[in-house]
Every structure is written in C-alpha cells, then in structure tokens.
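[1] Give me coordinates for this.
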Amino acid sequence: MNRGQAAVGSAVFFAVAPAMVAGAVPWLITRWEVAESGHYPVPWTVAGWALVVAGVPLLLHAFGRFVVEGIGTPAPVAPTEKLVVGGAYRFVRNPMYVAVVSTILGQALILARPSLLVYAGVIALAFVTFVTVYEQPTLREQFGAEYDEYRRHVPGWLPRLTPWPRTQYQPPAPPQPYLGPNPRR
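    Model prediction:
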C-alpha cells in the first residue's frame, strides 16, 4: 500500500467508524439539543467544550499518523506496514479511542445529556474489550518485540506526561558467542 491509498482508506474508515460513533450516534440520541432540564453548571460546559476541542484534533492527528508513519489505515482490514509510535502515540497507545470517548463525554457535558454519559461508558467498554481481545494480540504477532517494548513504555489509556523518547525501534544486538579466554591477554 502506498501513502495515497492509505490516505483514501483512512478517510473512508474515518467516515465509517469514528465519525459515526462520535458524531452521528450522539446526534441521533440528542439531535444536539440541550436537555430540557437545562444546562450543567458553566464549569461543566466549559469542560465539555475542552474535551471536544481536544478530542477532534487528536483524532485527526492519530489518523494522519497511520498514513504518514504507518503507511496503512486504522482499519483492521488494511493495517499499517510499520508500528505507529510517533506523535500522540508517544504519550498513549490508544489516542484514537481516547479522543472518541473524550468527544462523546464533551458532548454529554455541553448538552447536559446523561444518556451520552451512558453511551460513552458503553463505547469505552467496547474499545477496551476490542484492544484486549483483538488489537494487542494482533500487534504482538505482527510486530513482536518492537510492540512489546512500546507497550512497556507507553500506557494504553492515560497519557504519559512526557513523550516516550524512542520513536525508532532498535532491536537488541544478538548475543556474541563465547570464544573462550583471549590468548593475547
């Protein structure tokens, strides 16, 4: 797959998956109308906007990393050729899932809709299950020790405060055979 194909595939997957989960379904639940009971207190609304304003660009950035760095898509049917560990992936292993849940939570706070809080919880549980059952074993099989090292250093759900400094995997040097004592010593 080349980067052009990866970009098209990622755009299609974006429209099918996160745009539906974080956009269309919340709209279907709420029609993006504030609950009749009124707004949450202003700090909650501000927090909601902060989550949406942070979540959407993070989601777009994460998708872009798949194209530029991984030369593939986030879709399981067209995976990356390389393990994506740059950009936001230096802070958290699952920035797309974090961004989608953050965006839904933000909408729940802005619109004062507890139903979206419940929906965000269901989506978060689905993401954790998918990562545990499918994604981690698949990445381990595809990238082996490189993924293991990445997983040891970068948390899955709560971001690191500083970026993981290693962005290129360096396989460990093979062990040197023992050749016996050095006769020149």
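
[2] all contacts plus neighbour counts: C-alpha atoms, from now on.
    Fine.

[3] where exactly do the helices run in this structure?
    Assigned helices in the chain, in chain order: 3-16, 18-19, 25-30, 42-68, 95-111, 114-130, 136-143, 145-153 (criterion: DSSP state H).

[4] In JSON lines, list these along with distance to residue 163 and mean neighbour count.
    Formatted as JSON lines, the entries for the helices of the chain read as follows, by distance: least, CA to CA, whole Å; neighbours: other CA atoms under 10 Å:
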{"stretch": "helix 3-16", "distance to residue 163": "25", "mean neighbour count": "17"}
{"stretch": "helix 18-19", "distance to residue 163": "25", "mean neighbour count": "16"}
{"stretch": "helix 25-30", "distance to residue 163": "32", "mean neighbour count": "15"}
{"stretch": "helix 42-68", "distance to residue 163": "15", "mean neighbour count": "18"}
{"stretch": "helix 95-111", "distance to residue 163": "13", "mean neighbour count": "25"}
{"stretch": "helix 114-130", "distance to residue 163": "22", "mean neighbour count": "16"}
{"stretch": "helix 136-143", "distance to residue 163": "21", "mean neighbour count": "14"}
{"stretch": "helix 145-153", "distance to residue 163": "10", "mean neighbour count": "16"}
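
[5] one more, for comparison:
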Amino acid sequence: MQRSAAAVGSSVFFAAAPGVVAGVIPWWITGWDGSPSWIGWRVLGAVVTACGAVVLLHAFARFVREGVGTPAPVAPTQRLVVGGLYRWVRNPMYIAVVSCVLGQAGVFGAWALAAYGAALMVVFFSFVRLYEEPTLAHQFGADYEAYRATVPGWFPRARPARVPPATS
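    Have a look, this model is predicted:
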C-alpha cells in the first residue's frame, strides 16, 4: 500500500469509526444540547475534547506516515507503529476517542455520555486484548513483543520509550 492510498483509507476510516463513535453517537445521545451545573465542567470538557481530537489526528497520521497503512483491520499497516505518541502508550487512539466522549460529557453535563464513555473503554480494552494484541503478535512477532514489554497499553509512561524502528 502506498502512503497516498493509506491516507485515503485512513480518512474514510476516521469518518466511519471515531467520527461515528465520538461524534455522531454523542450527538444522538445529547443533541449537543445541555449545560453542566458548573461552567468549569464546560471549560474542562472542551479542553479534554480538543486534546483528544489532536491525539486522534496525530495517531491516524502516524499510521499513514510510519506504518504505511490504516488503523482499520481490513487495511492494516505494513510496519509496526512505534513512534510519536506510541512511545508513551500503545493505545493512544482508543484513549483519545474515550477522552473526546468524556470531554463532551463535561461540555453538555450529560451523565449518559459519561456512561457511554465507560462502556466504550470496556469494549476497547476487550477488543485490544482479544483481537488486536494477538493479531499484532502474529504479524510483527518479536518486534511487537519487545514493544509491548517496553510501552504500557493504557497508562502513559512518564518519559517516552526508546523504541527502535520495527524491522518487520
């Protein structure tokens, strides 16, 4: 897969997956209407949502530039993605999507979105453990196992790991 095809595929997947999960469904739940009882929640929620969006965009760009592929299981990367934010945590994309949802919960004062965000975390964690980790171990072998041993899955390191570029 060429980078241009990876960019197109990633853009389509971005709209179809995180766009729906962190945009359309929260809109469906809240109508993007509501107001928290304390304005600080709105401000904090906006900051968390914006940070989540930036992380998400960075992660998708990493898949195109470094991995030459997409985050979609149907068009995976050719190389293991271990640079950028992936030096701090293995799953920044999932964390970013949940952050966008929880941030919107703050913006709109919507407990239903907070519950939805918690449910998403359970789904994402299960998907990673049951599908993604075994698939990456099979596809990238020792490179992935070394990466997995060095970089935590869900709670970022204090300092970025020194992860050599993948050989596969």
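
[6] quick revisit: could you dump the helices of structure 1 to a markdown table with distance to residue 85 of structure 1?
    Written out in a markdown table, the entries for the helices of structure 1 read as follows (distance: least, CA to CA, whole Å):
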| stretch | distance to residue 85 of structure 1 |
| --- | --- |
| helix 3-16 | 17 |
| helix 18-19 | 20 |
| helix 25-30 | 30 |
| helix 42-68 | 9 |
| helix 95-111 | 11 |
| helix 114-130 | 19 |
| helix 136-143 | 12 |
| helix 145-153 | 8 |
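
[7] Which one, of these, ends up nearest to residue 75 of structure 1?
    Ranking those by distance to residue 75 of structure 1, with CA to CA as the measure, places helix 3-16 first at 6.3 Å.

[8] list the helices and strands the closest one packs on?
    Packed against helix 3-16 of structure 1, as judged by 3 or more CA pairs under 8 Å, 6 or more residues apart in numbering; DSSP states H and E, are the following elements: helix 42-68.

[9] which strands and helices sit next to the helix it packs on?
    Counting by 3+ CA pairs under 8 Å, 6+ apart, the packing neighbours recorded for helix 42-68 of structure 1 are helix 3-16, helix 95-111.

[10] can you tell me which residues contact residue 166 of structure 2?
    Under the criterion of CA atoms under 8 Å, 6 or more residues apart in numbering, the contact list for residue 166 of structure 2 reads 79, 80, 81, 82, 143.

[11] which position in structure 1 aligns with the last one?
    Residue-level alignment of residue 143 of structure 2 against structure 1, with TM-score structural alignment as criterion, gives residue 146.

[12] repeat for the second one
    Following TM-score structural alignment, the counterpart assigned to residue 80 of structure 2 within structure 1 is residue 83.

[13] That match contacts residue 70, doesn't it?
    Yes: if you go by CA atoms under 8 Å, residue 83 of structure 1 and residue 70 touch, sitting 6.0 Å apart.

[14] one step back: and the match of residue 143 of structure 2, what does it touch?
    By CA under 8 Å, 6+ apart, the residues touching residue 146 of structure 1 are 169, 171.

[15] residue nearest the centroid of structure 2?
    For structure 2, the residue lying nearest the average C-alpha position, counting by CA atoms, centre = their mean, turns out to be residue 93 (1.1 Å).

[16] Excluding residues flanking it in the chain, which one is nearest residue 75 of structure 1?
    residue 13 (6.3 Å; CA to CA, 6 or more residues apart in numbering).

[17] hang on, isn't the one you found packed against residue 74?
    Yes: assessed by CA under 8 Å, residue 13 of structure 1 is found in contact with residue 74 at 7.5 Å.
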